[in-house]
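Trainee: A structural model of the following input is requested.
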Amino acid sequence: MTTPISTIPQIRDALRATFHSGLTRPIAWRQHQLYQLARMAQNERELICDALKKDLGKPRTEALVAEVACIIDMAMKSAEQLPVWAKTEHPEVADWQKPWNPAVYKAPRGTALIISPWNYPMVLTFQPLIGAISAGCTAILKPSEFVPNFSQLLDEIMPKYFDPNVYHVVNDATVPDISTLLELQWDYILYTGNDRIARIVATAAAKHLTPMTLDLGGKSPAIIDSAYDIDLAAKRILWGKCKNAGQTCIAADYVLVQRDKQDELIKAFQKHYTSFFPDGALDSPFFGSIGSDLHFKRITSLLSRTKGEVVLKGRSDAARRRLEPTIVKDVAEGDSLLEEELFGPVLSVVPVDSLKQAIDLVNARSHPVVLYVFSDNENVKQQVVSETQSGGIVFNDTFQQLSVHALPFGGVGESGYGCQGLKHTYDTFTQLRGSIDMPREAEPFLAIRYPPHSEEAVRALTTSLHTPIPSSRL
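Mentor: Take a look at the predicted model:
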């Protein structure tokens, strides 16, 4: 059901009133909400899987593993660790400042707006919400209009587990609705999606000086060291690329491989594709569909213009938005497949003549959300770490880093800013409030700060001006 535009300000105001009432502050209350989220994911998992199947053709196993189960896991772990995360911290200070009781309080930011995309609608809606709940915020959830069945399901099941005056779903299919949301003042905004919409959201947030996290994407490369096991690299890259039919911001977008190893890599891709999908992926229950007709046309258009050689040609079915994994070799700078993030089951293989050339090609582009490196050579690893920038860097695998919830996940530059991941998501929605509590007994010690200042007082207050600075030579 579409949320009437006229009600959006009232919904925001109701959530803000709830926040100011103090309802969300107690740790036990937040833990209960996290358990409710886990309970909802467990109880409604079949409805969730059905909705994701209708919207995205998402295989049931993939939906259970990558969407439902991980949300249960994150919610449970967050509830368990929340008392530690929320504990007031007392930083180490000089002995003479200890009586002031310096402290860092963990305060919720307030009422948040969470805008999620269509490719992983469950996890990318509720991972941020887990952080907002843990921090003690209220929140509006704005799922994508490209997953109408899932969005409608949220509208139906959320009130069974949560107070709508605390966490509320807003559904829309029109530009004015999202514009109305962005015109309002929020205490925090978390947007996951593409850079075009991100600029609109960031511009709207700037008008209110609203802090935010942008979780975007980009062309995530995979660099293969020529000494690495090419067969294993191919298997792991292809597996990650097949998740959600390649529609994930962390899928390898293109592979940089030594020129004389390119054909060996192609053969390995073909071998493992046959192993994963003996009858092809077109009708496989383990492979998903393209999210929309628009995205299907975009991907096939890019493929139609490539100058590379298609060495694994995926069959397609436009009516069902099905497109099998497709691999193209000898992709060179300026090719259509290097114009934008592919965000689909198409993998470009770019031959290079050296590691330095691979690094230069990566650095010539916007910083990706993740950089994959396949190498057993520590010198190679450290060279890539020190000479590139990316949101994250993963060695010798793809996709699996998402299972390590303790790691920060986020982009840099064009791939976004801010990060998530269990405690990191909690931190995102938490304000650190520095504090001291000056005792009355400190007044004699503080007397030196009051004017008029004698020369002796000035010297005592500016001792750092006379501190010897060690010599440093590069």
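Trainee: from here on, just use CA atoms for contacts and neighbour counts.
Mentor: OK.
Trainee: quick check, distance from stretch 173-181 to the centre of its chain.
Mentor: 23 Å (CA atoms, centre = their mean, to the nearest Å).
Trainee: quick one: residue 78 and residue 394, what's the gap?
Mentor: Separation of residue 78 from residue 394 (CA to CA, to the nearest Å): 24 Å.
Trainee: comparing these two, which residue is more hemmed in?
Mentor: residue 78 (24 against 16; other CA atoms under 10 Å).
Trainee: structure for this one too, so we can compare:
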Amino acid sequence: MNIPKILERQQAFFKTGQTKDIAYRKECLVRFRESIKKHEQHIIDALTAGFKKPPFETVATEISIVHQELNLAIKEVYKWSQPKKVKASLLNFPSSDYIYYEPYGTTLIIAPWNYPFQLAVGPIIGAIVAGNTAVLKPSELTPKTSELLAKIISEVFDPGHITVVQGDKEIAQQLLAQRWDYIFFTGSVPVGKIVYKAAAEHLTPVTLELGGKSPCIIDETAKIQQAARRIVWGKFVNAGQTCIAPDYILVHSSKKKELLTALDIEITRAYGADPKVSPDFARIINEKNFERLSELLDGASVFKGGNTDKADLYIAPTILENVTLQDAVMQEEIFGPILPVLTFDSKQDIENVLTSFEKPLSAYVFSRKRSFKNWFNNAFSYGGGVMNDTLIHFINDRLPFGGVGHSGVGSYHGAQSFYTFSHAKSVVKRGTWLDVPVRYAPYKGKLSILKRFTKWL
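Mentor: Down below sits the predicted model:
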């Protein structure tokens, strides 16, 4: 595969100026939406083949979110693309000041395996609506979905506009060795650092959507049964292979027993007495991840679940108790259906746990006490989160989605996707009918005038 030739083709297409035409962008987005509708069952089948993802989850967490993003982009592409007039500075009088949004150029999008359709198509929509060309590198761990993405994109787009490059990490390394105008990466923190380093070689701007140990705090005022139901959904959807899933629970010690009982009830309610035969519970993506997760269970105090089947890549929805910060399960992002439960008695206990990790991608608080929720929100930095639920901040396209610190750089979704893939170019249009001479040398006698004038700014 000749990666430099592919990049050269994308650059040549961008230079034609076609992607800067807003009508062309909208036309492409409409065709993209229609092709996705046509292939909906194929998308469902591909994800079922990948890791037995339930069709309901595929529609709810992949296809419907993509349609939401597409519908908004099609509706707003003209509005977003217009120059924005801003208030001019008195120092530049007379002038009119504007922000122009221009595409970066040729972009690289590297997508992950856990939501292989939605997390590939979402950034593509941003690249298109902003007027860029793009090369998509989907995950090799979900080959059926990657092949389908290549088919859909080839049906809709000129190969110079959007194209798919399939392959393993060697292909990814070849892509990262090229000079792109923008790189958008979704994946793990360690690989994100590799991408960031490669981008720095050419001072290429990036968006990094990463992860971390997202906490779930439950205080003594929370509605425990409701909290348990919402946590079970947020944790075990996609078999826990979600970057914003609750990674661990911190529950007030007075509510631990009640919570554990409620989690037991809600897991059985969702997946039955034997989740392995449930059609609503996905599998681990591959043997490597299965082994990693299984090792986290070695010696752990299992309250519920813990069953595994390597042949089926199955790990039951699992709750761990009597967990300490020194346990293996607390040393890394879990990214699987294992949920440790720790306790706290004071705000200081919460602070001690959260500050032992890097800033997380998400955080969740279950409480009916406004002062506690406000304290948490002001005390800790995290990418985004929810009070009294999990995951749902991802759904609102009016909220930018992204991390902070080690959990990510930049954000996207909705209008923010357009701004992420656009350079905001500032332009001052200066009038010629007046030219105040105070700024020009010689400056003798002008300093006092300048000081008086700046008091009014």
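Trainee: name the nearest residue to the spatially most central residue of structure 1, sequence neighbours excluded.
Mentor: When CA atoms, centre = their mean is applied to structure 1, the residue found nearest the centroid is residue 215 (4.6 Å). The shortest distance from residue 215 of structure 1 to any non-neighbouring residue, by CA to CA, 6 or more residues apart in numbering, is to residue 192 (4.5 Å).
Trainee: what does the one you found align to in structure 2?
Mentor: Correspondence of residue 192 of structure 1 to structure 2, assessed by TM-score structural alignment: residue 186.
Trainee: aligned counterpart of residue 317 of structure 1 in structure 2, please.
Mentor: So, by TM-score structural alignment, residue 317 of structure 1 is matched to residue 309.
Trainee: report the contact partners of that match.
Mentor: residue 315 (CA atoms under 8 Å, 6 or more residues apart in numbering).
Trainee: how close does it sit to residue 48 of structure 2?
Mentor: Separation of residue 309 of structure 2 from residue 48 of structure 2 (CA to CA) stands at 18 Å.
Trainee: which parts of the stretch 1-150 of structure 1 are strands?
Mentor: Along the stretch 1-150 of structure 1, the segments classed as strands by DSSP state E, counting those that start in this stretch run 103-108, 111-115, 138-142.
Trainee: what does residue 372 of structure 1 align to in structure 2?
Mentor: Mapped onto structure 2 by TM-score structural alignment, residue 372 of structure 1 lines up with residue 364.
Trainee: and the spatially closest residue to its match that is not a sequence neighbour, which of the three is it?
Mentor: Once flanking residues are discounted, residue 364 of structure 2 sits nearest to residue 216: 4.6 Å by CA to CA, 6+ apart. Put simply, residue 216 of structure 2 is strand when judged by DSSP: H, G, I helix; E, B strand; the rest coil.
Trainee: so residue 216 of structure 2 sits against residue 249, correct?
Mentor: Yes. The pair residue 216 of structure 2 / residue 249 is scored as a contact, 4.7 Å apart, by CA atoms under 8 Å.
Trainee: who's more crowded, these two?
Mentor: When residue 216 of structure 2 and residue 249 are compared for neighbours, residue 216 comes out ahead with 25 against 22, by other CA under 10 Å.
Trainee: please tell me how far the aligned residue in structure 1 for that one sits from residue 146 of structure 1.
Mentor: Using TM-score structural alignment as the criterion, residue 216 of structure 2 maps onto residue 222 of structure 1. According to CA to CA, residue 222 of structure 1 and residue 146 of structure 1 sit 29 Å apart.
Trainee: repeat for residue 444 of structure 1
Mentor: 66 Å.
Trainee: cool, and residue 324 of structure 1?
Mentor: For residue 324 of structure 1, the distance to residue 146 of structure 1 - CA to CA - is 21 Å.
Trainee: which one's more surrounded, those two?
Mentor: The neighbour comparison of residue 324 of structure 1 against residue 146 (other CA under 10 Å) goes to residue 324, with 26 against 17.
Trainee: kindly provide the distance from the nearest residue to that one once chain neighbours are set aside to residue 412 of structure 1.
Mentor: Leaving aside its chain neighbours, residue 324 of structure 1 sits nearest to residue 314 (4.3 Å; criterion: CA to CA, 6+ apart). Using CA to CA, one obtains 33 Å as the distance from residue 314 of structure 1 to residue 412 of structure 1.
Trainee: can you find the partner of residue 151 of structure 2 in structure 1?
Mentor: Correspondence of residue 151 of structure 2 to structure 1, assessed by TM-score structural alignment: residue 156.
Trainee: just how off-centre is the host helix or strand of its match within its chain?
Mentor: Element membership for residue 156 of structure 1, per DSSP states H and E: helix 148-161. Taking CA atoms, centre = their mean, one finds helix 148-161 of structure 1 lying 23 Å from the centre of the chain it belongs to.
Trainee: that helix packs against which elements?
Mentor: helix 27-43, helix 45-56, strand 167-169 (3 or more CA pairs under 8 Å, 6 or more residues apart in numbering; DSSP states H and E).
Trainee: among the ones you listed, which comes closest to residue 234 of structure 1?
Mentor: Among those, the nearest to residue 234 of structure 1 by CA to CA is helix 45-56 (26.1 Å).
Trainee: what's the closest one aligned against in structure 2?
Mentor: Helix 45-56 of structure 1 maps onto residues 40-51 of structure 2, going by TM-score structural alignment.
Trainee: buried set for the matching stretch?
Mentor: Across stretch 40-51 of structure 2, burial judged by 16 or more other CA atoms under 10 Å covers 43, 44, 45, 46, 47, 48, 50, 51.
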